[in-house]
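Undergrad: Prediction below, plus the sequence it came from.
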Amino acid sequence: MNRVRIKVGVLVALLLVALAACAAPPPAPTSAPVIQTVTVKETVTVKETVAVPQTVAVPQTVAVPQTVVVQPTPPPARNTLVVALARAPSSIDPADHSSREAETVIRNMYDGLVTRDSTSSTHMEIAESLKWLDDKTLEIKVRKGVKFHDGSELKADDVVFTFNRVFNTNAIEFPQPHTSLRKGFLGPFKSAEKKDDSTVVMNFTAAWPPAIQLLVHTQIVSKAYLDKVGTKGLIEKPLGTGPFKFVSAKTGLEEIVLDRFDDYYGGAPDLKPVGKACVSRAVFRVIPENSTRVAALLAGEVDIITEVPAELVTTLQKVPGVQVKTVAGTRPIWMEMNVKQAPFDDPKVRQALNYAVDKDLIVKKVYNGLAKPLAGPLMPTNNFADPALKPYAYDKAKALAMLKDAGWAPDASGVLMKGGKPLTFVIDTIDSVRPIAEAVSAMFREIGVDASVRVWEYNVVRPKLLAGERQAYVGDWGDSAFDPVGHMEAKWYSYTAGSTYGRGNFSGYSNATVDQLIKSGETENDPAKRRTTYNQAQKLIYDEAPAVFLVLPEAIEAAAARVQNWAPASDSRENLHDVCLK
């Protein structure tokens, strides 16, 4: 019997209807229970958690409720592309965001000095060329003829201003003065100087090996426009140089509408086709629930959906009018444990829970093989991941023995107890990775640990996690830097409020030696020495286990058949410039 609990319910019902609609007329549907997904919003107080049962029987056939019927009618003729995102962007200010959803929206309104293609290779965009004058000095030649959406031409002054706005302390003045969340991508940046209208020199205090690839994450803003409207004005009406210009946004960024910029310079010259965008309008719509996103695609309400549940890939591929694509993922999933609170202040407990999770079963049952087990703090596809580290082996006996050493012993019913209290905690999560949280919870239950699951919207729970107000969190964090910098300084460096270091550290983990190694590795130009430094840091994190290292899923997206020239990107930054609709 499978230990992993997989919800089908509405999702399977919808897919069965879509498939049946293309075959012989189905018999009259009968009613069936529908599993409801509840997302906790900021104004909702969660009063109780739902225990995850050890096993759930999945019936071979699913009755389709009468109220859920997807008609296979084609969408209306239009040249508007609608993309459903799993989460709302954290911001649409290029210098003040911390999510891939934000990067996706921003990268379609703003261009940077460099960009990536769908395979994550780096290409010149606004930069005509980049040249290292020495290991601390980078010369940038700015492409001529690049226009902002108000018709003004981008100059070297705008590039210098952008770097200063990202790097300088409290350079962002709204809603209160604070430092950019993107500062870490500039590393040991010292200054930027204008040599002429098309030449900028970046100065660093130390070598910065990932500099060029990390420039992908800095989009250029207009100095004149910011001087005029300020940060508040930029957020209310963004002004960039990208293929689409801002039209409107709903409260909370739940929907963002962009129109094609017809004076677009064309984008990266070596990424064909060069020119203005294919579609006239692009809409980003936030649909947090997996089931609702899939239903919206099947109903023709949206054209592209992100974060498709892996268990639905095979079935979705059989639905006429739907195309499914996968690409190597860059969003590892961990269960981070609050190391400052019991029971996770004991490393033996943290290590034991790593041994209690069958990652291979999660890969097989939850992801249908479309994932890899994690072996530590870096994803296995990162070139600097230490090959000597292997995933914690699934070993229930060892997990129980370690918990016994930590003072936890089973009572007559098998529940682990210590000092008369059970080993129990809440796993907070977000809807897109909820199946993983539920699978992990079920596995913990097998060894006598009561871990219930609670679902939140990410932008609501993130500040609670950073404040140390949660016990455990199952979530993902993208390594879009394609360098150890991406995860090591964001997830495993000690967090201090206001710092970009540790901005994704939801466990409260802090180790001065690890911090020093991360800092040293960032600026080490010798690849061999850099690898050795990062290996030392990885081993310490692996042994201290501030997280249960779970899996790295492939990125899965789906689109309507009318969507052309579309390919999901490893870094999840949806580039809509080339996408067309037939």
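TA: Received it, and whenever you're ready, just let me know what you need.
Undergrad: C-alpha only now, for contacts and for neighbours.
TA: Noted.
Undergrad: Name the secondary structure element that contains the residue of the chain positioned farthest from its centre.
TA: Here the chain reaches farthest from its C-alpha mean at A412, the gap being 42.6 Å by Cα atoms, centre = their mean. Counting by DSSP states H and E, there is no helix or strand that carries A412.
Undergrad: mind checking how far it is from G448?
TA: Using Cα to Cα, to the nearest Å, one obtains 11 Å as the distance from A412 to G448.
Undergrad: try it against this one:
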Amino acid sequence: MKRRDFTKLLASGAALSAVRLFGDGVAYAQGSNGGLTAIIQPEPPLLNLALNQQTPTGVVGGKMYESLLTYDFELNPQPQLAKSWTVSEDGLTYTFTLQDDVKWHDGAPFSAADVVFSCDVFLREVHPRARTTFERCESIEAPDPQTVVFTLKSPFAPFLLAFESSSAPIVPAHIYEGTDFRNNPANDTPIGTGPFKFVEWVRGSHIHLTANEDYYMPGQPGLSEIYYQIIPDAASRSVAMETGQAQVAQWGDIETFDVQRLAAMPELELTTKGYEFFSPVMWYDINLRREPFNDVRFRKAMMHLIDRDFVVDRIMFGLARPAIGPIASTTKFHDPNVTTYPYDVDAAIALLDDMGLTPDANGIRTTINFLVSPYGEVWTRTAEYFRQTMQSAGIEVNLVSTDVAGWGTSVGNWDYDVTTNMLYQFGDPALGVARTYISSNIRKGVLFSNTEGYENPKVDDLFARAAISTSEDERQQLYSEVQKILTDEVPVLWLTEQHYPTLYASGLQNLITGATGVNGNFGEARWG
């Protein structure tokens, strides 16, 4: 659809209708015709979920790409492309029966061969999390077009949590088999099985999806189309929600200081549900390959210079809690009995003195570069806070700006000193936590892997044993031990556990239906 054709009637739950215009003069859909306009910020670098797992890609891509399962608020697996599944008594064989009559967006039939290709070939090559998951498989086979059998080399406790849409997106074998996956032309026009199909992407303006008329779930989707409007300016995003120009804002779209004001408006609803699967932890990511970060005393000094309560209160405005280690308090196996680093400038200075990092005539002990994450005002303020608080001990920080693609390339290729990062827990430490710290996941060019370059054979062993244990008590013991080691060695500077808000129009129903929230497929969403 061309931009001149965007004009749609708008309505809320009532029969009234109007036209909402953005600054570019384009009207976007919402109302009785079932259309929805949502904010997306920053603009995704690409939309293929298998090739990119950054948050904006997950939000938009999750409407087009699906995996075998989704999850309720208690992280129990629910059907998606798989309608049922069984697990053998020895925990080694997982058999999935697929949904009937599923088609790819180009009309080609979906089958078990697509699942085998995706999990055994495509994702092993390009996906940092899926690679470690499916390398645990002895075989992935399709005995018939409706059945996929995963046979594991050894038990893997969280295996059923590995099939969320961004963790194991299923891609069409008929499009990708035998091609250069990263440079396939289809990456620009995504083809999935989800309830919404790709229409167009006008860079810097919007991404347009339309309802999949052949979607396999009866009565879905409940929306006729979705426009993801790209709005770089924070104030303009708030205005869009205030005026009804947009009806959904998620993750960090609305700056933390503005959330409660908008939530008080009768036309808007606020929820923090729908982030349970991710339980995101934010930290300062440091490149351990470089001096002085390779000295644990320097890392501990930086930890002592960070006032996490200040960050929660003055930057996150209460939409977070202080993080003390690698496993979030909202997920299983968190242990509060670890080494902590209270805000203490004197303790930091003592550690720096012990290193021999003495101040020069200007009071500067060392100078480091901070790569600012381009995800909005909160991220910018978090970087500015880091610069300010490090100055109190004589650490000079230069802030370096970039765009989303540049940030991902620099961090993935280890071309940075310090940056802010945030990774999801994905329901289990074996899926969302271990990847940051195990040495086998030091993979240059792969974002959200062990980019800091941390290596400890004991940590590798503990994570490996915890992943295959079938005893919850034993897993807790192993994860408690690994948390104590990591908080002693400080491979990253843990900052906050994020509690993200979703703001949405009051007439919108069934938007958040499970633990993946706005990254879900919106199949059940509709205007009421």
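TA: Nice, thanks for sending it over. All figures in this text were calculated on a predicted structure; none of them were measured in a lab.
Undergrad: Send over the TM-score of the superposed chains.
TA: Comparison of the two superposed chains (TM-score structural alignment, normalised by the length of structure 2) gives a TM-score of 0.83, and 489 aligned residues with a Cα RMSD of 3.1 Å.
Undergrad: I'd like the distance between the residue farthest from the centre of structure 1 and A375 of structure 1.
TA: Distance of A412 of structure 1 to A375 of structure 1, computed by Cα to Cα: 35 Å.
Undergrad: G112 of structure 1 too?
TA: 34 Å.
Undergrad: Which residue comes closest to L81 of structure 2 once chain neighbours are left out?
TA: With Cα to Cα, 6 or more residues apart in numbering as the criterion, L81 of structure 2 has its nearest non-adjacent residue at 4.4 Å, and that residue is L68.
Undergrad: That neighbour -> structure 1?
TA: In structure 1, L68 of structure 2 lines up with L113, judged by TM-score structural alignment.
Undergrad: which residue is nearest the middle of structure 2?
TA: Central residue of structure 2 (Cα atoms, centre = their mean): T55, at 4.5 Å.
Undergrad: Trace that one over to structure 1, please.
TA: Per TM-score structural alignment, T55 of structure 2 is aligned with R100.
Undergrad: what's the lengthiest helix in structure 1 packed up against?
TA: Longest helix in structure 1 by number of residues (criterion: DSSP state H): helix 527-544. Applying 3 or more Cα pairs under 8 Å, 6 or more residues apart in numbering; DSSP states H and E, one finds that helix 527-544 of structure 1 contacts helix 347-355, helix 512-522.
Undergrad: could you say what helices and strands the shortest one packs with?
TA: Applying 3+ Cα pairs under 8 Å, 6+ apart, one finds that helix 347-355 of structure 1 makes contact with helix 396-405, helix 527-544, strand 547-553.
Undergrad: show me the contacts for the residue mapped onto S520 of structure 1 from structure 2.
TA: The alignment partner of S520 of structure 1 in structure 2, by TM-score structural alignment, is R465. R465 of structure 2 is in contact with 475, 478, counting by Cα atoms under 8 Å, 6 or more residues apart in numbering.
Undergrad: same check, this time on F448 of structure 2
TA: Contact partners of F448 of structure 2, counting by Cα under 8 Å, 6+ apart, are 128, 412, 423, 435-436.
Undergrad: again with P336 of structure 2
TA: By Cα under 8 Å, 6+ apart, P336 of structure 2 lies in contact with I324.
Undergrad: when you align them, which residue in structure 1 goes with it?
TA: If you follow P336 of structure 2 across to structure 1 using TM-score structural alignment, you land on P387.
Undergrad: Its match and Y534 of structure 1: what is the separation?
TA: Distance from P387 of structure 1 to Y534 of structure 1, by Cα to Cα: 12 Å.
Undergrad: same question, D526 of structure 1
TA: 12 Å.
Undergrad: and these two? which has more neighbours close in?
TA: A direct count of neighbours by other Cα atoms under 10 Å for D526 of structure 1 and Y534 places Y534 higher, at 24 against 11.
Undergrad: Setting the sequence-adjacent residues aside, check what's closest to the residue opposite the more buried one in structure 2 once aligned.
TA: Residue correspondence to structure 2 (TM-score structural alignment): Y534 of structure 1 is matched to Y479. Nearest non-adjacent residue to Y479 of structure 2, counting by Cα to Cα, 6+ apart: F333, 6.4 Å away.
Undergrad: For I230 of structure 2, which residues are in contact?
TA: 39-43, 204-207 are the contacts of I230 of structure 2 under Cα under 8 Å, 6+ apart.
Undergrad: Show me just the buried residues among these.
TA: For those, a burial check counting by 16 or more other Cα atoms under 10 Å picks out 39-43, 205-207.
Undergrad: can you tell me which of those lies nearest to P109 of structure 2?
TA: Lowest distance from P109 of structure 2 to the buried ones among the contacts of I230 of structure 2 (Cα to Cα) belongs to I207, with 25.7 Å.
Undergrad: Which strand or helix spans the residue mapped onto that closest one from structure 1?
TA: Using TM-score structural alignment, the equivalent of I207 of structure 2 in structure 1 is I256. Counting by DSSP H and E, the element that carries I256 of structure 1 is strand 255-260.
Undergrad: how about the strands of the stretch 151-300 of structure 2, start to end?
TA: Using DSSP state E, counting those that start in this stretch, the strands found in the stretch 151-300 of structure 2 span residues 196-202, 206-211, 225-230, 248-249, 268-271, 281-286.
Undergrad: residue in structure 1 matching P221 of structure 2?
TA: Under the alignment (TM-score structural alignment), P221 of structure 2 pairs with A277 in structure 1.
Undergrad: circling back to that earlier point, how far away is the match of S520 of structure 1 from L511 of structure 2?
TA: According to Cα to Cα, R465 of structure 2 stands 38 Å off from L511 of structure 2.
Undergrad: now swap in A186 of structure 2 and tell me
TA: According to Cα to Cα, A186 of structure 2 stands 29 Å off from L511 of structure 2.
Undergrad: neighbour-wise, which of those two wins?
TA: Remark: of A186 of structure 2 and L511, L511 carries more neighbours, 20 against 13, as counted by other Cα under 10 Å.
Undergrad: Residue in structure 1 paired with that one?
TA: Aligning on TM-score structural alignment places L511 of structure 2 opposite W566 in structure 1.
Undergrad: from what I can see that match touches E574, true?
TA: No. Contact criterion Cα atoms under 8 Å: W566 of structure 1 and E574 do not qualify, at 9.2 Å.
Undergrad: Assign a three-state SS to V201 of structure 1, would you?
TA: strand (DSSP: H, G, I helix; E, B strand; the rest coil).
Undergrad: ok, which stretches of the stretch 1-150 of structure 1 are strands?
TA: Applying DSSP E, counting those that start in this stretch to the stretch 1-150 of structure 1 gives strands spanning 80-85, 114-116, 122-124, 127-134, 137-142.
Undergrad: Contact partners for R470 of structure 1?
TA: Applying Cα under 8 Å, 6+ apart to R470 of structure 1 gives the contacts 338, 428, 464.
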